[in-house]
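**Student:** Next come a sequence and a model predicted from it.
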Amino acid sequence: MYFRTIAGAVAGLLALAAPGAASASECDRTCLGGLVTQYVDAVLAHDPSGLPLADALRVTEDGNPSRLGEGFWQGVTGKGTFRHDYLDVERQVAASHVHLLQGDVPVLVNLALHVEDGRIAGIETVVHHVTPDSPFQPRVLGEPVRGMDDPVPAGMQMSRADMVAVALRYAEGLRTGNFIDAGVPFAPETYRVENGVITAGQGCRGAECGLNLQRIMVHPGLIPSVVAVDEENGTVLMWMNFGYTDSYGPGRALVTMEAFKVWGGSIHAINAMFDFLPIGTPRMWPSEEPVRGL
């Protein structure tokens, strides 16, 4: 995914202002996870009528305005084998990586539900259909991402701001093409899964699987935006548009929601689901935390 180096002018990271935080009492972890379940069930039933929706609902798919029940909803025929939630109680975001099916075709859904007063006020998705010619053919969607659900060890929990800062070091490593110079703190057991394929760490099938040893493509136009911070579970979910590299297809960029297990000052696991979208694809949602150049 990152293995071709390019030249180009270095663009700074996009600065986005965070909105005011919602009260943590509005929707707890059980409530947020339940909203993800309700949403997935509604997609499978092709019927959004039972969802608890705010009066003013905003929906985007792949960075474009959409209508609830349209887009990828119309082709889904079943539930796959993988789902991993990222529940941000402070900011009231219920996010998830979800594996659905369209016949025999895996449909990988990056989902973020923006919640107000216990109701869904916004639905944000990035959706990838795994066709036979897709460069990544999922192999590990039938199991949890190793370590992602492990409890944060006692005394190793980090502040929200520090978790975000660690995840942004990874984004900076992608931007400059060097995780070492960017100071990305990988734990010894860290591994990365992308669209159901282990691309680094234990289980990787590449010629070089070490995160600090793999050749990284330079992504000078990379834009990161924080989607959710699950403080209890030690995870940060970040939307990223990798920008122009002339390597993801004509006029295309890789757009992902990438999750990082962060505790004790290090990244311990990474899970990403992505699609190849037009280079200018915006997130169209404000970051849940300030994101500034490093």
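**Tutor:** Perfect, I can see it now. Numbering: from 1, shown residues only.
**Student:** Only C-alpha atoms from now on, for both contacts and neighbour counts.
**Tutor:** Noted.
**Student:** roughly how far apart are the residue nearest to the spatial centre of the chain and residue 98?
**Tutor:** In the chain, the C-alpha nearest the mean C-alpha coordinate belongs to residue 257, at 2.0 Å (Cα atoms, centre = their mean). According to Cα to Cα, to the nearest Å, residue 257 and residue 98 sit 12 Å apart.
**Student:** one step back: am I right that the residue nearest to the centre of the chain sits in a helix?
**Tutor:** No - under DSSP: H, G, I helix; E, B strand; the rest coil, residue 257 falls outside any helix and is assigned strand.
**Student:** which residues do residue 257 and residue 98 both contact?
**Tutor:** Contact with both residue 257 and residue 98 is made by residues residue 110, according to Cα atoms under 8 Å, 6 or more residues apart in numbering.
**Student:** any idea whether residue 143 is helix, strand or coil?
**Tutor:** coil.
**Student:** Which residue, other than its chain neighbours, is closest to it?
**Tutor:** The shortest distance from residue 143 to any non-neighbouring residue, by Cα to Cα, 6 or more residues apart in numbering, is to residue 82 (6.8 Å).
**Student:** separation between that neighbour and residue 142?
**Tutor:** For residue 82, the distance to residue 142 - Cα to Cα - is 6 Å.
**Student:** can you check residue 39 too?
**Tutor:** Counting by Cα to Cα, the gap from residue 39 to residue 142 is 21 Å.
**Student:** where along this protein do the strands fall?
**Tutor:** Under the criterion DSSP state E, the chain contains strands at 53-61, 64-65, 78-88, 93-102, 105-116, 119-129, 192-194, 197-200, 223-230, 235-241, 252-263, 266-278.
**Student:** alright, now check it against this:
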Amino acid sequence: MKRTILTMLTVSVLCLSVSTGAAGSGECNRECLAGFMTKYLNALTAHDASKLPTTKNVKYTENGVRINLNDGLWNTASAMPTYRVDVIDEKTGQVGLLDRINENGNNNWYAVRLKVEMGAKVSEIEALIVRSVSMAPSPEGGVKEPTDPHPLMMQIIPEDGQAEMRVFG
């Protein structure tokens, strides 16, 4: 069950980033995009979207429903993620995240994608939260929360080893 949920969220983040494959400005490198994700998480857990630089017409969706910024998880996130994997695409100016986020005392699986325009403002936020899922017991007994991503998930693939990105239409 845990592996299925993790796989689903990972695929969701990757699909979200490919599905909006419009070219980015290229002005925001890996560190810049990761910084936007950190700003987003800080603003989210502070329940204050004004702390995140956004375009005037920022689009925010949560679990497939377009809602106002500062609604939904913006009201209920109670702690920073305990498990964080960033998926960064410099070419399109997007960053995705897979993590566990605390919401009102419950650790929920969470995936989000940000699109950064001109290296300066977030224009899209697309979030997926899997709530009320209990972790499967580990073979050692008890429930094991993930702490650090597997090192292979954090490796940067050299450009000549990357698959060509195609926009599905």
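**Tutor:** Arrived safely, thanks for sending. Because the structure is a prediction, the values reported are computed rather than measured.
**Student:** Just give the closest residue to the residue nearest to the centre of structure 1, not the sequence neighbours.
**Tutor:** Nearest to residue 257 of structure 1 is residue 239, by Cα to Cα, 6+ apart, at 4.3 Å.
**Student:** sorry, back to before: which one's more surrounded, residue 39 and residue 142 of structure 1?
**Tutor:** Taking other Cα atoms under 10 Å, residue 39 of structure 1 and residue 142 do not tie; residue 39 has more neighbours (21 against 13).
**Student:** ok, and the closest non-adjacent residue to the more buried one?
**Tutor:** Distances taken as Cα to Cα, 6+ apart put residue 51 closest to residue 39 of structure 1, at 6.9 Å, once the chain neighbours are dropped.
**Student:** how near is the closest residue to residue 81 of structure 1 other than its chain neighbours to residue 98 of structure 1?
**Tutor:** Using Cα to Cα, 6+ apart and skipping residues adjacent in sequence, the residue nearest residue 81 of structure 1 is residue 142, 5.1 Å away. Going from residue 142 of structure 1 to residue 98 of structure 1 by Cα to Cα gives 12 Å.
**Student:** so what sits against both of the two?
**Tutor:** Any residue near both residue 142 of structure 1 and residue 98 by Cα under 8 Å, 6+ apart counts here, and that gives residue 82.
**Student:** quick one: contacts of stretch 26-33 of structure 2?
**Tutor:** 88, 89, 90, 91, 92, 93, 94, 95, 116, 118, 119, 120.
**Student:** now with 10 Å?
**Tutor:** By Cα atoms under 10 Å, 6 or more residues apart in numbering, the residues outside stretch 26-33 of structure 2 that reach it are 34-39, 86-96, 114-120.
**Student:** Quick check: longest helix in structure 2 by residues?
**Tutor:** When structure 2 is parsed with DSSP state H, its longest helix is helix 2-19.
**Student:** Strand 77-89 and that one, what's the angle between them?
**Tutor:** Helix 2-19 of structure 2 runs at 60 degrees relative to strand 77-89, counting by axes from the mean of the first three to the mean of the last three Cα atoms, to 10 degrees.
**Student:** tell me which residues of helix 2-19 of structure 2 are tucked away?
**Tutor:** Buried positions in helix 2-19 of structure 2, judged by neighbour count with 16 or more other Cα atoms under 10 Å: 6, 9, 10, 12, 13, 14, 16, 17, 18.
**Student:** ok, now which ones touch the residue mapped onto residue 149 of structure 1 from structure 2?
**Tutor:** Alignment note (TM-score structural alignment): residue 149 of structure 1 maps to residue 154 of structure 2. Listed by Cα under 10 Å, 6+ apart, the contact set of residue 154 of structure 2 reads 85, 86, 87.
**Student:** Taking these, please make a ChimeraX selection of just the buried ones.
**Tutor:** Applying 16+ other Cα under 10 Å to the contacts of residue 154 of structure 2, the buried members can be selected in ChimeraX as follows:
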select :85,86,87
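**Student:** Can I get the contacts of residue 154 of structure 2 in JSON lines including distance to residue 129 of structure 2?
**Tutor:** What follows is the contacts of residue 154 of structure 2, written out as JSON lines (distance: Cα to Cα, whole Å):
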{"residue": "85", "distance to residue 129 of structure 2": "15"}
{"residue": "86", "distance to residue 129 of structure 2": "16"}
{"residue": "87", "distance to residue 129 of structure 2": "17"}
